[in-house]
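> sequence plus predicted model, see below.
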Amino acid sequence: MNTFEKLSEEKQTTILDGATECFADKGYYGASIKEICSKANISNGALYKYFTNKEELFLAVLHKCQEILVENLYEKYTHIKHSLVHTVENYLEEIVKIHQKYPNYIKVYANLGSNNVEHFLKNLHSPFTKSANYIHNMVSEAKANGEILLDISENELSLLLDNYFILFLSSLVSDYHDLRFRFFLRMTPEENLTNKRKIEFILDSITPFLAKTE
């Protein structure tokens, strides 16, 4: 157990929340240790007792992001409930709730695809593999239940769903990804695009693959 893990859960959360707010607002390179310490209400020296450098702190934030998603999303929807469409709808609605509760963590997570932080991804191979397995299991159950009509492999449909999930999550924090939805929905920037409409679009797009359920 390292020094940080010996802290109370409340103190750990305060530090990670403060760091995450800075990383979400300024990005990894823009966030300074001084700002992070101010948000976390600790001294510079105390922070370096817990983390060797800013990179180690950022990795701790990323693992917290993954922990939030596993506990609040992946583990809830690793099995089909009623039907694949129903499960996907609930999955997307849950993403909205998680974003409302943990906006800064979701923003940091959504920005992992940027060139500035790509080198951190090698440290997240195992968590990403687990998240992919949850989605693949969802698809496997749907196929076993006879829900999938078209000749599409489980891997292909899993990848399709994963991309939809990431696009939807990113659209909650990124104007660019929100604009991507608008493009495919043929909506102008002035029109009101709700999360409900995005979810309906995703469900409509996967329906042709699936058998009708009661």
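Happy to help now that I have it. Nothing here was measured: the structure is a model prediction, and the numbers come from that model.
> going forward, measure contacts between C-alpha atoms and count neighbours the same way
Will do.
> could you check how far the residue of the chain positioned farthest from its centre is from residue 197?
Here the chain reaches farthest from its C-alpha mean at residue 45, the gap being 31.7 Å by C-alpha atoms, centre = their mean. Distance of residue 45 to residue 197, given as C-alpha to C-alpha, to the nearest Å: 48 Å.
> here comes the other one, which I'd like you to weigh against the first:
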Amino acid sequence: MNAFAKLPQKKQVHILDAATESFAEKGYFGASIKEICQRADISNGALYKYFRNKEELYFVILKKCQDILVQQLYERHTQLNHSFKTTVRMYLEQIETLHKKYPNYIRIYANLGSNNMELFSQKMHDDFMKSGSYVISMVSEAKQRNEIPQHIDDNVLAFLLDNYFILFLYSLVSDYHEKRFRSFLRIKENEALTSKKKINFILDAIEIFMHQR
């Protein structure tokens, strides 16, 4: 990694973006070093100078996925500068923004839940589970502001909320999860399903907890 770290920032980004594009399109096992090098405009020898193998390269990309989520989602959108409901809406809207800005990185993050990715999901478990602590903090702060009834368990609501966040993210990269939203929203395939409709559906779902007195 020392050789890679010494490269100009623009060159680092170009290589990682090219590799991420290959992994997002073909998966970890389908993407080849040869193809990655062609997309990155570097030789095979150069890639192995920067990374010991494809696995190490993939871990670096996963780390960048985590950095994007922490810096541009968790740290910015879990503090209640607005109402709890507005904060949840802004969090979901930011997920969509990040998907538009970093589609391949978000797809790779979503694919980490696949059955054949246990090696990576286990090693990255602690890093990616940090999202839960941010969501718990969001819920706890909302309770302190009396926006959520005191008898609601912080961890239970945070777990539910985090799953809504993940399902929304998955629906942006997966036809299957998009269809799950359509099923519960009773929207036919020939009808438009916007992110706004999905977000409003999630907000309606958490509204139930906010009024349990």
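Sure thing, it's come through. Source: prediction; values computed, not measured.
> what's the burial count for the nearest residue to residue 84 of the first structure once chain neighbours are set aside?
Leaving aside its sequence neighbours, residue 84 of the first structure sits nearest to residue 142 (C-alpha to C-alpha, 6 or more residues apart in numbering; 6.0 Å). Per other C-alpha atoms under 10 Å, the neighbour tally for residue 142 of the first structure reads 22.
> need the three-state assignment for the residue nearest to residue 137 of the first structure when sequence neighbours are not counted.
Residue nearest to residue 137 of the first structure in three dimensions, not counting chain neighbours: residue 78, with 6.2 Å by C-alpha to C-alpha, 6+ apart. What DSSP: H, G, I helix; E, B strand; the rest coil gives for residue 78 of the first structure is coil.
> for residue 78 of the first structure, what are its contacts?
134-135, 137-138 (C-alpha atoms under 8 Å, 6 or more residues apart in numbering).
> one step back: doesn't the residue nearest to residue 84 of the first structure fall inside a helix?
Yes: according to three-state DSSP, residue 142 of the first structure belongs to a helix.
> ok, it to residue 169 of the first structure distance?
In terms of C-alpha to C-alpha, residue 142 of the first structure sits 23 Å off from residue 169 of the first structure.
> what is the neighbour count of the spatially closest residue to residue 57 of the first structure that is not a sequence neighbour?
Spatially, and ignoring its direct neighbours in sequence, residue 57 of the first structure is nearest to residue 51 (5.9 Å; C-alpha to C-alpha, 6+ apart). When neighbours are defined as other C-alpha under 10 Å, residue 51 of the first structure has 16 of them.
> from residue 44 of the first structure, how far out is residue 51 of the first structure?
With C-alpha to C-alpha as the criterion, residue 51 of the first structure and residue 44 of the first structure are 11 Å apart.
> mean deviation of the host helix or strand of residue 90 of the first structure from the second structure?
Assessed by DSSP states H and E, residue 90 of the first structure sits inside helix 84-101. For helix 84-101 of the first structure, the mean distance to aligned residues of the second structure following superposition is 0.6 Å (mean C-alpha distance after the TM-score superposition for the first structure).
> elements contacting that helix?
Identification of packing neighbours for helix 84-101 of the first structure by 3 or more C-alpha pairs under 8 Å, 6 or more residues apart in numbering; DSSP states H and E yields helix 125-144, helix 154-171, helix 195-206.
> average offset between the shortest one and the second structure?
Relative to the matching residues in the second structure, helix 195-206 of the first structure has an average distance of 0.3 Å after the fit, by mean C-alpha distance after the TM-score superposition for the first structure.
> other residues contacting that helix?
With C-alpha under 8 Å, 6+ apart, helix 195-206 of the first structure has contacts from 85, 88-89, 92, 96, 164, 168, 181, 185.
> buried sites along it?
By 16 or more other C-alpha atoms under 10 Å, the buried positions in helix 195-206 of the first structure come out as 195, 198-199, 202-203, 206.
> same thing with the second one?
When burial is assessed from 16+ other C-alpha under 10 Å, helix 154-171 of the first structure yields the following buried residues: 154, 157-158, 161-162, 164-165, 167-171.
> ditto for the first one
Residues 131-132, 134-143 are the ones in helix 125-144 of the first structure that count as buried (16+ other C-alpha under 10 Å).
> against residue 73 of the first structure, how distant is residue 117 of the first structure?
Taken as C-alpha to C-alpha, the span from residue 117 of the first structure to residue 73 of the first structure is 24 Å.
> more neighbours: these two, which one.
Set residue 117 of the first structure next to residue 73 and count neighbours by other C-alpha under 10 Å: residue 73 wins out with 20 against 14.
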